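Enquirer: Provide a 3D model corresponding to the input given below.
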Amino acid sequence: ILTAFRHTIFFFFSLQLCGVLILGIAIWVRVSPGGDEIISYGDSSVHFRVPANILISVGAIIMILGFLGCCGAIKESRCLLILFFIGLLLILLLQVAAGIIGAVFRPEYARIVNETLHEEAKLLSDTGDAAVKFQKTIAEFEEVFKCCGLVNGAADWGNNFEKYYKSCECPPNSNSSCAIYEGKYVYKQTCVSSINQYLEKHIIIVIGIAFGLAVIEVLGMIFSMILFCQIGEK
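Expert: All right, here's what the predicted structure looks like:
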């Protein structure tokens, strides 16, 4: 039984570390600049940072539950262990529900992304002060991802092209990826594909974390029940 206690305490401590790791990765995904800032611009009701926000909450809860499990194992408290089990079970059920919802609405998600980007492409040629912040965000994105415009390439910039062309300027020796627009070498690739790839990459990260977390949660529930039963036998 002593060996089982040691293993269980070690697992609960490892669970706390996993919570810290999940929290750190989720915060990185949440704050890293990229396509989600573009799509969530202005009054858009589409918020693509929600999965990362959920993982931040889950990571924090996992840390707390890991501490709860450690206390329950050290003090041999069946009450704390059952609370730990119920907490993990609720999180697991929420993850399953979120996964099902995500799978069902994934085609709708892709459609909303494309529609939002087509609508926001109009802001690039806007000369109003309200669109300046968005234009600067796109210009920064173009420099990082080596693309130009959102949907129709450099033409999306309209009369603002001369002001922002430096952000999508292409080296003349990169002929395969360059095009000439108004006498300037610019990237052929539009940013819509780069944004979609960026969002897909972050979704894969979130899914991977959620899957690994589900395995850990199941193991946690098994360990807590084993210890719960052993304490009852004593």
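Enquirer: going forward, measure contacts between C-alpha atoms and count neighbours the same way
Expert: OK.
Enquirer: and the gap between the nearest residue to Ala73 once chain neighbours are set aside and Phe67?
Expert: The shortest distance from Ala73 to any residue other than its chain neighbours is 6.2 Å, reached at Ile9 (C-alpha to C-alpha, 6 or more residues apart in numbering). In this structure, Ile9 and Phe67 are separated by 10 Å, where distance is defined by C-alpha to C-alpha, to the nearest Å.
Enquirer: now Gly34, nearest residue through space, not along the chain?
Expert: With sequence-adjacent residues excluded and distances taken as C-alpha to C-alpha, 6+ apart, Gly34 is closest to Phe141, at 6.6 Å.
Enquirer: Just name whatever secondary elements the host helix or strand of that neighbour is in contact with.
Expert: In this structure, Phe141 sits in helix 132-145 according to DSSP states H and E. Helices and strands touching helix 132-145, by 3 or more C-alpha pairs under 8 Å, 6 or more residues apart in numbering; DSSP states H and E, are helix 35-39, helix 191-233.
Enquirer: Minimum distance to Lys146: which of those has it?
Expert: Shortest distance between Lys146 and the helices and strands packed on helix 132-145, using C-alpha to C-alpha, is found for helix 191-233: 8.2 Å.
Enquirer: Give me the angle between that closest one and helix 132-145.
Expert: Our comparison of helix 191-233 with helix 132-145, counting by axes from the mean of the first three to the mean of the last three C-alpha atoms, to 10 degrees, yields an angle of 80 degrees.
Enquirer: now helix 191-233, how far from the centre of its chain.
Expert: Relative to its chain's centre, helix 191-233 lies at 14 Å (C-alpha atoms, centre = their mean, to the nearest Å).
Enquirer: One more, so I can put them side by side:
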Amino acid sequence: CKFLLILVTEFFGILGAVILGFGVWILADRSSFISVLQTSSSSLKVGACVFIGVGAVTMFMGFLGCIGAIKEVRCLLGLYFAFLLLILIVQVAAGVLFYFNMGKVSIPLLIRDYKDSHEDRLQEAWDYVQAQVKCCGWVSFYNWTDNAELMNRTNVTYPCSCEDRSEADDDSFLVRKGFCEAFDSNRTESGNSPEYWPVYREGCMKRVQAWLQENVGIILGVCVGVAVIELLGMLLSICLCRHVHSEDYSKVPKY
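Expert: From the prediction side, this is the model:
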């Protein structure tokens, strides 16, 4: 019981470092879809801060539990149990918060307010997503018709990062930003019609949903695995605490 608990506490020390690093990555990352999510939704920022707090507390908790198990200190074992219970509750709350706020991400507003030749971290992140995921818009490329600056162009103009490069030989191209013009000699009418845009037709939402469906088993497996280990740590701490109490009681002199 004692040595198994020591192994569990060491695992939580490593787990805490991973969780803390994940939270810092969410806040610091500037070139992925996570950047778009956490910038356009304050609740996701809160979730990232929760991850950082949980990671720091988990590392401290692992150290606390390890000392308590080695020295067999009931007070530290009790604190370890309480911290484990608190961490489990906070992790569930953070997961629920993230899940119910995914639908509030304002990607369509980002597309509507997108400005050509404008240096903006959020716009750059969205350009990166469209180019790397090979998608255009959120639901479909027609989301870009809500952008007044784009649709007021007289020539065929489209988002550069949406350009369909599926036929290109080189995949390691730099992400293009802003709006690009396409010249079609066969086109007779004027105006910027999206039907003539040489862009990906599929929206990014479908790609994101497909990624989640492909990896949902891994995500759930990791979450369930961590929860099981947390429950195991709680049971072992109670077991060792009762064992220490029994030993202390047996050492009491009897007259």
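Enquirer: what's the TM-score here?
Expert: These two chains, once laid on top of each other, score a TM-score of 0.70 by TM-score structural alignment, normalised by the length of structure 1; 215 aligned residues with a C-alpha RMSD of 3.8 Å.
Enquirer: just to revisit the earlier point, aligned to the residue nearest to Gly34 of structure 1, what sits in structure 2?
Expert: The pairwise alignment with structure 2 assigns Phe141 of structure 1 to Val129, based on TM-score structural alignment.
Enquirer: quick one: Met221 of structure 1 and Ala179 of structure 1, what's the gap?
Expert: Noted for Met221 of structure 1: a distance of 58 Å to Ala179 of structure 1, by C-alpha to C-alpha.
Enquirer: and if you look at Glu217 of structure 1?
Expert: Summarising the geometry, the distance separating Glu217 of structure 1 from Ala179 of structure 1, computed by C-alpha to C-alpha, is 52 Å.
Enquirer: those helices in structure 1, which residues are they?
Expert: When secondary structure is read from DSSP state H, structure 1 shows helices at 2-31, 35-39, 50-74, 78-104, 106-120, 132-145, 161-164, 191-233.
Enquirer: Now which residue in structure 2 aligns to Gly232 of structure 1?
Expert: With TM-score structural alignment as the criterion, Gly232 of structure 1 pairs with His245.
Enquirer: give me the number of residues near its match?
Expert: With neighbours defined by other C-alpha atoms under 10 Å, the count for His245 of structure 2 comes to 14.
Enquirer: so what's it up against?
Expert: The contact partners of His245 of structure 2, by C-alpha atoms under 8 Å, 6 or more residues apart in numbering, come to Arg74.
Enquirer: State the distance from it to Leu88 of structure 2.
Expert: Using C-alpha to C-alpha, one gets 26 Å for the distance from His245 of structure 2 to Leu88 of structure 2.
Enquirer: and what of Ile107 of structure 2?
Expert: Note on Ile107 of structure 2: its distance to Leu88 of structure 2, by C-alpha to C-alpha, is 32 Å.
Enquirer: Which one's more surrounded, these two?
Expert: Comparing Ile107 of structure 2 with Leu88 by neighbour count (other C-alpha under 10 Å), the higher total belongs to Ile107, at 20 against 16.
Enquirer: For the more buried one, list the residues it contacts.
Expert: Contact analysis of Ile107 of structure 2 by C-alpha under 8 Å, 6+ apart lists Val36, Ser40, Trp138.
Enquirer: Same check on Gly68 of structure 2?
Expert: Counted by C-alpha under 8 Å, 6+ apart, Gly68 of structure 2 has contacts Arg74, Cys75, Leu76, Leu77.
Enquirer: mind checking how far the nearest residue to Ala131 of structure 1 once chain neighbours are set aside is from Thr116 of structure 1?
Expert: Distances taken as C-alpha to C-alpha, 6+ apart place Leu123 nearest to Ala131 of structure 1, at 5.8 Å, with adjacent residues excluded. When C-alpha to C-alpha is the yardstick, Leu123 of structure 1 and Thr116 of structure 1 sit 11 Å from each other.
Enquirer: roughly how far apart are Gly102 of structure 1 and Ile74 of structure 1?
Expert: In this structure, Gly102 of structure 1 lies at 39 Å from Ile74 of structure 1, with C-alpha to C-alpha as the measure.
Enquirer: repeat for Cys191 of structure 1
Expert: Plainly put, Cys191 of structure 1 is 54 Å away from Ile74 of structure 1 if you go by C-alpha to C-alpha.
Enquirer: More neighbours: those two, which one.
Expert: Summary of the neighbour comparison: Cys191 of structure 1 and Ile74, criterion other C-alpha under 10 Å, with Cys191 having more neighbours (24 against 12).
Enquirer: buried stuff in stretch 198-211 of structure 2?
Expert: Using 16 or more other C-alpha atoms under 10 Å as the test for burial, stretch 198-211 of structure 2 gives Pro198, Val199, Tyr200, Arg201, Glu202, Gly203, Cys204, Met205, Arg207.
Enquirer: Can you tell me which of those residues comes closest to Leu15 of structure 2?
Expert: Closest to Leu15 of structure 2 out of the buried residues of stretch 198-211 of structure 2 is Arg207 (29.6 Å), distances taken as C-alpha to C-alpha.
Enquirer: Structure 2: which residue goes with Ile91 of structure 1?
Expert: For Ile91 of structure 1, the aligned position in structure 2 is occupied by Ile87, per TM-score structural alignment.
Enquirer: Kindly apply the preceding question to Leu23 of structure 1 instead.
Expert: Under the alignment defined by TM-score structural alignment, Leu23 of structure 1 is paired with Leu20 of structure 2.
Enquirer: Repeat that for Ile56 of structure 1.
Expert: If you follow Ile56 of structure 1 across to structure 2 using TM-score structural alignment, you land on Ile52.
Enquirer: Could you find the closest non-adjacent residue to its match?
Expert: The shortest distance from Ile52 of structure 2 to any residue that is not its chain neighbour, by C-alpha to C-alpha, 6+ apart, is 4.4 Å, and that residue is Leu20.
Enquirer: list the contacts for the one you found?
Expert: Taking C-alpha under 8 Å, 6+ apart as the test, what Leu20 of structure 2 contacts is Phe51, Ile52, Gly53, Val54, Gly55, Ala56.
Enquirer: Ala56 of structure 2 versus that one, what's the distance?
Expert: 6 Å.
Enquirer: returning to that earlier point: quick one: the match of Phe141 of structure 1 and Ser32 touch, right?
Expert: Yes - taking C-alpha atoms under 8 Å as the definition, Val129 of structure 2 is a contact partner of Ser32 at 6.2 Å.
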